[in-house]
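> Sequence plus predicted model, see below.
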Amino acid sequence: MKSTFLTVEAAGPVATITLTQPDVRNAFSDEVIADITRAFTWVGAQAQVRAVVLAAEGPAFCAGANLNWMRAMADYTREENLVDAGKLAEMLRVIYTCPKPTIARVQGDVYAGGMGLVACCDMAVAASHAGFCLSEVKIGLIPATISPYVIRAMGPRAAHRYFLTGERFDAAEALRTGFVHQVVEAEALDSAVDGLLKHLLSASPAAVQACKKLVLDVAGREVDEALIAETVAGIADIRASAEGKEGVQAFLNKRKPSWLGG
């Protein structure tokens, strides 16, 4: 797909979506939101793609809202704001529910709405110099649209602090709260992402997708009869699937499974 604001590379099993507006710190606008939504929808539908990396150019990963977009929003009616926020919410939903595993490659600062991009990815690796901030309260706003994903990522206790104070925190604190999974020096960022990709690509493609759906379906739910029945059906379905049978047979026969060329 063509875009002025990002690039999409999907030549093999890994697709990389890169935000390419370093001059505005890869900030959101209506057009950027639409293109990110289209990009994740497209890569999610590509059969050969088994993992997606979300990256960015320049010193910032994403600074939230573009200033020109904010100026336009300042004059919106409530109804116009509902439509506008709905587009951001749809972008976040598309990333979060992308059928492929997603990795945020965080090379720089992440502010406001950009925090939602990181939180919506299944995994996040950050450079040690990256800073993080939920800055909305500083300008009289709240991080409402991104909140379901950010709270899931960092937990309610950390959210109480950083939503309310708008403090900037470093990569070490992002790691401590669980907002990111790994922090490395900038020069080791690609190697760390490649390490995660190696694990993802060595696993059964169908099982990886099923595991992602499992987490989305189970997280936060009460353990009741309905949930137990769903999980029982889930393991029964995957055991009876072609890849499930192939994986077990490969393990028992001490050979590589078909998805690794066995």
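Okay, I see it. Residues are numbered from 1 along each chain as shown.

> Please make it C-alpha for all contacts and neighbour counts, starting now.
Will do.

> residues of the helix or strand containing residue 154 that come out buried?
Using DSSP states H and E, residue 154 sits within helix 147-165. If you call a residue buried by 16 or more other CA atoms under 10 Å, then helix 147-165 has these buried ones: 147, 149-154, 158-159, 162-164.

> Among these, which one sits closest to residue 202?
Distance to residue 202 across the buried residues of helix 147-165 (CA to CA) is lowest for residue 153, with 25.4 Å.

> List the contacts of the closest one.
Remark: with contacts taken as CA atoms under 8 Å, 6 or more residues apart in numbering, residue 153 is in contact with 119, 178-180.

> farthest pair in those?
119 and 178 (10.0 Å).

> Please compare the two by neighbour count and tell me which comes out ahead.
residue 119 (25 against 16; other CA atoms under 10 Å).

> what about the more buried one, which helix or strand?
helix 113-120.

> continuing past that helix, what's the next helix or strand?
That would be, after helix 113-120 and using DSSP H and E, strand 123-127.

> Identify the residues contacting that following strand?
Contacts of strand 123-127 (CA under 8 Å, 6+ apart): 102-108, 118, 171, 179-186, 189, 192-193.

> In contact with residue 20: list those residues for me.
4-7, 26, 56-57.

> repeat that for 6 Å
By CA atoms under 6 Å, 6 or more residues apart in numbering, residue 20 lies in contact with 5-6, 57.

> Go through these and name the one nearest residue 83.
In terms of CA to CA, no member of these lies closer to residue 83 than residue 5, at 21.6 Å.

> Not counting sequence-adjacent ones, nearest residue to the closest one?
residue 20 (5.5 Å; CA to CA, 6 or more residues apart in numbering).

> Kindly supply the PyMOL command isolating those of the contacts of residue 20 that are buried.
Buried subset of these, written as a PyMOL selection, criterion 16+ other CA under 10 Å:
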select buried, resi 5+6+57
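
> Narrow the contacts of residue 20 to those in helices?
Among those, no member falls in helices (DSSP state H).

> Please compare the first structure with the one that follows:
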Amino acid sequence: MTELVRTAGDRGITTLTLDSPGNRNALSAALADALAEALTRCGKDPGTRAVVLTHTGNTFCAGADLRDPPDPAALVGLLRQIVELRKPVVARVTGHVRAGGLGLLGACDIAAASTDATFAFTEVRIGVAPAVISLTLLPRTDPRVLARYYLTGERFDATEAVRTGLLTTAGDDVDEVLAPVLDGLRRASPQGLAETKQLLTANVLEIFDRDAADLTALSARLFSSPQAREGMTAFLERRDPAWVW
């Protein structure tokens, strides 16, 4: 079988690379499971000081795989796993991010992208809503700016993603931008990192505890609706859905 998530280590930093180029690293049930398993290994590995989450190809993650989507509860579990991991998770983005992929960025503690990366919340255009991913995004982003992109599905660039709070930083060379970050993580003690991350994520986990069940149910209801079926069919057939004027 093809390895959907590749693992490599370098001086305490474990890099997990999403490697499903055939569907632009969209979150299929199999890819979500593979990433969850890789994160579990990182959590148990005393040699892992921090995790970098990155990708092959020109897309970090295209959102849910419409042909084989993960169960909404599984996606909630994956996002929570990133937030709860007792080690910092750093997103390294050199391509495009759409829909559910933005939830992965929101779950990460630090997110950096190259300036040619693009972002879009495309859920409204296929008849659903960014329900589950709001668990990680709403606590960490500017609500006024986010509202525009949630409601319109417009594409925006890395500079705007930094302004919203979706990204920590961006630059022409993402590895150059991340070099001092990774150096800092290597200099920090494992205990210090774990306890500091817990302070930073406490409010996010409170929102999971409060809202995860309702947002999971909302996601499942919307994805099974007639409008979503029309939206997803239109997307796969590369045409406008019936509601477009």
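Right, received. Where do you want to start? Keep in mind it's a predicted model, so treat the numbers as computed, not measured.

> TM value for the aligned chains?
Once superposed, chain against chain, the TM-score is 0.79 (TM-score structural alignment, normalised by the length of the second structure); 206 aligned residues with a CA RMSD of 1.9 Å.

> For the residue most central in space within the second structure, which non-adjacent residue is spatially closest?
Against the mean C-alpha coordinate of the second structure, by CA atoms, centre = their mean, the closest residue is residue 104 at 1.4 Å. Among residues not flanking residue 104 of the second structure along the chain, residue 79 sits closest, at 6.5 Å (CA to CA, 6+ apart).

> Burial check on the corresponding residue of the first structure for the one you found, number of neighbours?
For residue 79 of the second structure, the aligned position in the first structure is occupied by residue 92, per TM-score structural alignment. Residue 92 of the first structure has 27 neighbouring residues, counting by other CA under 10 Å.

> likewise residue 202 of the first structure?
12.

> Tell me the counterpart of it in the second structure.
With TM-score structural alignment as the criterion, residue 202 of the first structure lines up with residue 187 in the second structure.

> what does residue 180 of the first structure give?
Under the alignment (TM-score structural alignment), residue 180 of the first structure pairs with residue 167 in the second structure.

> Pull the contacting residues for its match.
Shown in contact with residue 167 of the second structure (CA under 6 Å, 6+ apart): 111-112, 161.

> next one: residue 172 of the second structure
Residue 172 of the second structure neighbours (CA under 6 Å, 6+ apart): 114-115.

> separation between the closest residue to residue 68 of the first structure other than its chain neighbours and residue 210 of the first structure?
Excluding the flanking residues, the one nearest residue 68 of the first structure by CA to CA, 6+ apart is residue 29, at 7.9 Å. Using CA to CA, to the nearest Å, residue 29 of the first structure is found at 33 Å from residue 210 of the first structure.

> can you pull out the strands in the first structure?
6-9, 14-19, 51-56, 60-62, 102-106, 109-111, 123-127, 131-133, 168-170, 182-184 (DSSP state E).

> tell me the angle the third one makes with helix 113-120.
In other words, strand 51-56 of the first structure. If you take axes from the mean of the first three to the mean of the last three CA atoms, to 10 degrees, strand 51-56 of the first structure sits at 160 degrees to helix 113-120.

> and if you look at the second one?
For strand 14-19 of the first structure and helix 113-120, the angle between their directions (the same axes, to 10 degrees) works out to 170 degrees.

> do the same with the fifth one
Our comparison of strand 102-106 of the first structure with helix 113-120, counting by the same axes, to 10 degrees, yields an angle of 140 degrees.

> burial of the closest residue to residue 227 of the second structure other than its chain neighbours, as a residue count?
Distance criterion CA to CA, 6+ apart; nearest residue to residue 227 of the second structure, sequence neighbours excluded, is residue 127 at 5.3 Å. The number of residues packed around residue 127 of the second structure, counting by other CA under 10 Å, is 19.

> how about residue 127 of the second structure, what's its match in the first structure?
Mapped onto the first structure by TM-score structural alignment, residue 127 of the second structure lines up with residue 140.

> Distance of residue 229 of the second structure relative to residue 64 of the second structure?
According to CA to CA, residue 229 of the second structure stands 14 Å off from residue 64 of the second structure.

> Between the two, which is the more surrounded one?
Using other CA under 10 Å as the criterion, residue 229 of the second structure and residue 64 rank with residue 64 on top: 24 against 17.

> hmm, back to that, what does the residue nearest to the centre of the second structure correspond to in the first structure?
In the first structure, the residue paired with residue 104 of the second structure is residue 117, using TM-score structural alignment.

> how close does its match sit to residue 181 of the first structure?
15 Å.

> Ok, residue 60 of the first structure next?
19 Å.

> Of those two, give the one with the bigger neighbour count.
Neighbours per residue (other CA under 10 Å) separate residue 60 of the first structure from residue 181, with residue 60 holding more: 23 against 15.

> Please name the nearest non-neighbouring residue to residue 229 of the second structure.
Spatial nearest neighbour of residue 229 of the second structure, chain neighbours left out: residue 223 (7.3 Å); criterion: CA to CA, 6+ apart.

> Ok, residue 151 of the first structure next?
In space, and not counting its chain neighbours, residue 151 of the first structure is closest to residue 159: 6.0 Å by CA to CA, 6+ apart.

> mind listing the helices for the first structure?
Under DSSP H, the first structure gives helices at 30-44, 67-73, 78-96, 113-120, 147-165, 171-177, 189-202, 205-218, 225-240, 242-252.

> Pull up the aligned stretch in the second structure for the last one.
Read that as helix 242-252 of the first structure. Going by TM-score structural alignment, helix 242-252 of the first structure sits over no part of the second structure.

> what comes up buried for that helix?
243-244, 246-247.

> I'd say residue 91 of the second structure and residue 55 touch.
No. With contact defined as CA atoms under 6 Å, residue 91 of the second structure and residue 55 do not form a contacting pair (9.4 Å).

> Give the buried residues for stretch 187-203 of the second structure.
190, 193-194, 197-198, 201.

> how many other residues sit next to the residue nearest to residue 65 of the first structure when sequence neighbours are not counted?
Residue nearest to residue 65 of the first structure in three dimensions, not counting chain neighbours: residue 28, with 4.6 Å by CA to CA, 6+ apart. Residues contacting residue 28 of the first structure under the criterion other CA under 10 Å number 25.
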